[in-house]
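Q: Sequence and computational prediction follow.
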Amino acid sequence: MKKIFLSVMCCLILLPTYGQHSIKGKIIDSENAVMPMVNVAFLNQSDSTLVTGAVSDSCGIYSTSLDGGSYIIRYSYLGYETLYKSILVNADITLPIARMELSQTELEGVEITAYRKPFKLNRDGITADVPNTILAKQTTLNDLLCKIPGIQQRGDAIEVIGKGTPTYYINGREVTDQTELNNLAIDQIQSVRLMTNPDVRYHSEQRAVIEIKTKRLGEGLAFNVSGNLLQGNHFSQNYRMNGSYNYKNWDFFFSYNYDRGKKDSDLDIYQQTQSDTIWNLTNLSQKQIFNESHAYTGGVSYHFSPESEVGLKYEGKYSEGNTSSNETLSMIPDKGVSTFIKNLSDVSDKSVSNHFNLYYINDWKNGWKMNVFGDYLHKTDRSRGNIREWESDDAETSMDYHRKADWDLFAAKFSLSYETEKAGTFSLGYDFSHTSGTDYIEYIRALNNGRTRNTELKNSLYLSYDYTWNNLSLGAGLRYEHIRSDLRETNDSKSQNQTYHNFLPSVSLSYNTESLQQSLTYSIHTERPPFGVMNDNAVYTDRFTYQKGNLYLKQALTHDLNYMLFYKFLFFRIIPVRTIRW
């Protein structure tokens, strides 16, 4: 009798469930993009009372269960017109797609904020919208960047997978110092775009670019002070101060960053060299590195309109540091005499840089856009070192040296584009840069001194065309570079003159649907050695190791092919195919 009673009770409890039907549906906006977080209410048709509700997920899908009958569905989302539909439920139903339209009502004093998709893939790369997404909740820029597919953090540095360290741009202006990125607040960022295969509009040496667009703050005074204290093996500290004053069309801004820290670095090297004699090298190294820096920026801009502005910005930095190392080195041959060396070195360095940037940006709203940038950069580096060595017989040798480098850069960039209604977008641009500098090293009582003078003049011109038709986007461009490089080692009368004429094409193709986004790009880039290694100077490490530049290094051409795919939350990218011609 007890079992019969329990069975009857279970049937009574489950009976309403068996009488309900599954209701599913999907919601999109006027641009066919899925809409998450939309409120879906199911109302009784007779008296409009609420029966049940649901919320659309990140794919715009919602679902619930209802008894048979007639209902009214109400779709509501802030900033969109409320949508009503009537349905009759007598079986499991997959409802037609609901399309919601932006609200046309303007409310004075009310700011409407709508949810935005965080990532979008197009032929230029991956664009991430920051406001009203999970990216806006990050605390640092590195945390934000690491949420973008294809970017990872290695140590303290950001790296694009397969491309190495990226070049940063803020509002179209190239970033020359990492401190400017450290001072950038998350709530100031409008969007971030990652380009893993930059087209002809960018310098040919740049194989990965991160573009950051910022928002203009409202009128008034803004001031922010923050700091970090870290206690590990050593105590480190960082303080940042940012301020701005916006009045009508004028923006004034400044920032100051102080950083001080110390860290240990241990490196053990075991190496075997085989020739007529087999050499076994063991090098045990311990270093302690101290750094202190002051970075400061300031500037002013004037807005002719929301799409047009002119501005001047100054960036300065002073840093100094010290590196103390303790090395033990053994060189053991399979025959002959072994050598054991103890090496103590102490190197101090100072660096000062000053950077002025003048820019003008204009969007005429009739299809024409123009950007003009001018830069002057001066940098000075100084270092002094002392090296002491003890060999197997306890004989001590000591060496002092000092090194200095002075560099000047003048650069200008002009770009103009015209977007037509049906024929696509045409763009052209011109880049100019002149770099000159001297790298000097002097040893006391040892080695030959070196003084290398480097001068480079670069003129670049590019043309590009972009066209979008429905879900398909095409892009093609050609960049021409003329580079003249002169290097001269004054002490030894060595010289090297190089002239390059580079024609660098790029092609891009993307096809995007509601759930699938694809991009294919091909471009040719140049790889050129930095000025710091294009010299004839010899840097002494120990009696077996010298680090020396190469005056005769030349450029290489790199062919890059990239394929990227977004499917819902799945990201896939083919590692670039590279062919280098020396």
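A: It's in. Numbering: from 1, shown residues only.
Q: Could you use CA atoms for every contact and neighbour count after this?
A: Will do.
Q: Was I right to think residue 476 contacts residue 507?
A: Yes - assessed by C-alpha atoms under 8 Å, residue 476 is found in contact with residue 507 at 4.5 Å.
Q: Can you get me a residue count around residue 469?
A: Residue 469: 11 surrounding residues under other C-alpha atoms under 10 Å.
Q: separation between it and residue 209?
A: For residue 469, the distance to residue 209 equals 26 Å [C-alpha to C-alpha, to the nearest Å].
Q: ditto for residue 471
A: Applying C-alpha to C-alpha, the value for residue 471 to residue 209 is 25 Å.
Q: More neighbours: these two, which one.
A: Taking neighbours as other C-alpha under 10 Å, residue 471 and residue 209 compare with residue 209 leading, 22 against 12.
Q: residues contacting the spatially most central residue of the chain?
A: The chain has residue 210 as the residue nearest its centroid, 3.6 Å off, counting by C-alpha atoms, centre = their mean. Residue 210 is in contact with 166-169, 192-195, counting by C-alpha atoms under 8 Å, 6 or more residues apart in numbering.
Q: Show the buried residues in these.
A: 166-169, 192-195 (16 or more other C-alpha atoms under 10 Å).
Q: now, which of these sits nearest residue 76?
A: Using C-alpha to C-alpha, residue 192 comes nearest to residue 76 of the buried ones among the contacts of residue 210, at 29.6 Å.
Q: In addition, the following structure is provided for comparison:
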Amino acid sequence: MRKLCFAIICSFISAHAFSQCIVSGEVTDQLGRRISGAAVVIMNAADSVSIAWEYTQDEPFHIQYTNPNNNKLLLYIEALGYENIYKNLPENATHCDIGRLKLVHSSTQIEEITITAEAPIKYKFVAGKNEFEIPRSIGEQVFDLNMLLMHIPGLAVDGDKVTVIGRGTPEFTINGQKPRPGELEQLAPKDVARISIDRMPSARYSKEVKSVVDIITRKVLRDRVNVRVANDFRMGHEPRNGSAVAIDSRFGKWTNYASYMYDYGRTYYETVYATTLHSEKQSYERIYSQKPLFTSHTHTLTLSPKFQINDKSFIDLQYHYKRKSSDGSHPEIFDIVGYERSESTGSSRTDNDTHNLILRYFYETEGRNRLDLNCGYSSVGEKGHNIISEWITSSQSTPELITTDYTDRFVSETVSFTANYEHTFGRDITADMGLELAEIWNHGKTIYKGSAPLISNTEETQAAWYVNYGQQIGKFRYRLGLRGEYLYKYRAENKDVNADPFSWLPSVSLSYEPNDAINLNFYFRRSTIHPTISERDPILHYVNKYEYMRGNPDLKSYIENEIALRLELPYHFSVALEYDFAKNPIIMMDDIYNIEKQQTILTYHNFPEKKNLIANISWYRRFGFYTLFLDATYDQNWSKTPFGDGYLSLHKPMFGMRIQQTAKIAKCAEFNVAFNYQTSYDALYTHNSESYNMDINLALAFFQRRLNIVISCYNIFYTDQRTKEMYKNISTENWNRMFDRQFRVGISYKFNSLKSDYRRNDSNANILNRLQ
């Protein structure tokens, strides 16, 4: 009985100690009329972190919150056209009636509350990452996200391609979460608050990810309805025209997003492969060329409702549908010099339908512990019809015409689940762990005219888990990570089961920041890589009379080591080094299949060794209206390539440079020029020619930045891409003419509601930035 009474008393005390506190009152103007749509925010007085908030709806407000640490709190009121006010809340009070709060009309006109319009991008180093704070005025000036990324030091934007200089193509995330289909392309630049570059990815990411660009969006504190229409026209080897309309609305705790995009495009390029087959008896030379032309129509629909549980937690659902229809003609010439020549013309028709449905739940506690859950289903269906007419002439036989007519049916269904939990221990220790699961069913059928259909049914299971632990010790920070990956595949036709052993990826990152201008980063990652099921597939696949494909069941697993070092110095100067080493890495190359019939087989090999060193020096500086970015890169490869009876030593380094200039030539106009150059170089088994290009962009904004126009020209100095490959008894010279020069005109207009046009004045900018 004593224990029961004691438990009841303790539970009562605990419930009382952590009970809900309530603040109530009403917001009016000087005449006592209630103001609808005013933001009422309860925040910590020490750091201005928001605890709870509410919008007034022409009635008194009642806000519930908890204050377990009995911190000193502030009440902050903000409303369109009125002066903001602050009020201290009484300590240890469970219910506080503020009464009537009268707001005074602002004497400053809305058009004049833009004194931070020309504010520059602010930079700081946070937890081993480079973080850039984006003023809203810059986001409103540019046409799309890639135009905004041109303003970020360390990023190279060439048309639609974005790279982290020295670290390759990044993985993009939005608010720390992987973007859902179409989410990144639909992100409005004006909604971007910060951009973070992580050159030391944690164990959350697979071995293919060498850098992460996280885009942090602004929080919407007001009800609004935004409509954006855009058209993007491009002329070049891939002429296209894309039109889109997007509607973004918020009413209370509900946010709804809907968009539709239509894209029409054509693709044309020319490729020539000159291959020499070497043997002890004789050598053969064959030339393969193609000039494909494709036309496509794409429709994309996205619907996404979102419910804000509180100011830090939400649940949302996204449906994404994409339909792409393409027609193509692909003339090809296959010439065995002095022996046989094949000329073919083909036509194809492909229809592709993709459905994605993703449910996401995000929860964050007052201690900034986060739980992120995602459940998804996707379905991809493809139907294709191909007709190929091949005319073969030979010095040893009569001419022959071969016609191949076949149809394809393919359906892939995926059910996925991901979970990530981040926990903060005080202010200096963080840990996160996660799980990724996916079950994939593939059903394929190929029907050749006059033959029995070929059926393929497979089931695949993909799994990964990871854990990271980080700690800040004074000016020093470290993070330890471990990731495991597993793959299982079952083929129904022959009841074949393949399972890869676990692949382990440990990683270590260290950061030292003696002051705001200097920081030193060190990163190490070790990856155990096993051959995939398709890479070990022993089944021989027919491509044409002279080419086959097959996996290699004798492939070996290998270990790859990655070491990176980066030093940031005063005056925006940085130096970076990266060294990669792998023994017996897996590559995909042609090998001789039957030299008498001039046949080759495309298969996988264990390359003897790969060693690569990349050094990069970067500097940028802002001179008022003008910003200059300079980058220089040195890339050195050491490899001994098996060729003939010996080895080739390929180690010619690559020297590259990038110069980018951005100038604010008028209040409504911004001009950007980027020039890239790299020398010829060797990489593993290839020799690559030099290349250079230049891009020009002009961004215009009118009607209070609601109308955005971009005029661009990409790859003004066009260069052909030439590559020579050498491996074992085959050497191939590739000549690729992509006709990459491209002209672009993009126009967008935003129909914003009145409340979304509100500009905060400079005196409250710091407080509101913390709320975002």
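A: Thanks, I have the structure now. Small disclaimer: the values here were computed from a predicted structure and weren't measured.
Q: coming back round to it: now which residue in structure 2 aligns to the residue nearest to the centre of structure 1?
A: Superposed on structure 2 with TM-score structural alignment, residue 210 of structure 1 falls opposite residue 213.
Q: circling back: nearest to residue 458 of structure 1, of the contacts of residue 210 of structure 1?
A: Residue 458 of structure 1 lies nearest to residue 167 out of these, by C-alpha to C-alpha, at 18.7 Å.
Q: so how far is the first residue of stretch 115-133 of structure 1 from its last?
A: 7 Å.
Q: which outside residues touch it?
A: The contact list for stretch 115-133 of structure 1 (C-alpha under 8 Å, 6+ apart) reads 36, 113-114, 134-136, 148, 187, 189-199, 473-475, 508-512, 517-521, 565-566.
Q: mind listing the strands for the stretch 501-650 of structure 2?
A: Taking DSSP state E, counting those that start in this stretch, the strands of the stretch 501-650 of structure 2 run over residues 518-529, 541-544, 547-549, 558-569, 573-583, 586-594, 599-606, 609-623, 626-643, 646-650.
Q: a markdown table for the contacts of residue 210 of structure 1, including secondary structure and distance to residue 450 of structure 1?
A: Putting these into a markdown table (DSSP: H, G, I helix; E, B strand; the rest coil; distance: C-alpha to C-alpha, whole Å) gives the following:
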| residue | secondary structure | distance to residue 450 of structure 1 |
| --- | --- | --- |
| 166 | coil | 32 |
| 167 | strand | 31 |
| 168 | strand | 34 |
| 169 | strand | 36 |
| 192 | strand | 44 |
| 193 | strand | 43 |
| 194 | strand | 41 |
| 195 | strand | 40 |
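Q: Name the nearest of those residues relative to residue 218 of structure 1.
A: Distance to residue 218 of structure 1, by C-alpha to C-alpha, is smallest for residue 192 among the contacts of residue 210 of structure 1, at 21.1 Å.
Q: Tell me the residue in structure 2 aligned with that closest one.
A: Match for residue 192 of structure 1 (TM-score structural alignment): residue 195.
Q: ok now do the nearest residue to that match once chain neighbours are set aside, which residues does it touch?
A: Nearest residue to residue 195 of structure 2 in three dimensions, chain neighbours excluded: residue 215, at 4.8 Å (C-alpha to C-alpha, 6 or more residues apart in numbering). Taking C-alpha under 8 Å, 6+ apart, we find residue 215 of structure 2 in contact with 172-176, 192-196.
Q: any idea which of these is closest to residue 310 of structure 2?
A: Residue 310 of structure 2 lies nearest to residue 175 out of the contacts of residue 215 of structure 2, by C-alpha to C-alpha, at 16.8 Å.
Q: Any figure for the gap between that closest one and residue 400 of structure 2?
A: As judged by C-alpha to C-alpha, residue 175 of structure 2 and residue 400 of structure 2 stand 60 Å apart.
Q: And these two? Which one has more around it.
A: Neighbours per residue (other C-alpha under 10 Å) separate residue 175 of structure 2 from residue 400, with residue 175 holding more: 15 against 11.
Q: thinking again about what came up before, what would the contacts of residue 215 of structure 2 look like in JSON lines with distance to residue 312 of structure 2?
A: JSON lines is the format used below for those (distance: C-alpha to C-alpha, whole Å):
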{"residue": "172", "distance to residue 312 of structure 2": "22"}
{"residue": "173", "distance to residue 312 of structure 2": "18"}
{"residue": "174", "distance to residue 312 of structure 2": "15"}
{"residue": "175", "distance to residue 312 of structure 2": "12"}
{"residue": "176", "distance to residue 312 of structure 2": "14"}
{"residue": "192", "distance to residue 312 of structure 2": "18"}
{"residue": "193", "distance to residue 312 of structure 2": "16"}
{"residue": "194", "distance to residue 312 of structure 2": "18"}
{"residue": "195", "distance to residue 312 of structure 2": "20"}
{"residue": "196", "distance to residue 312 of structure 2": "20"}
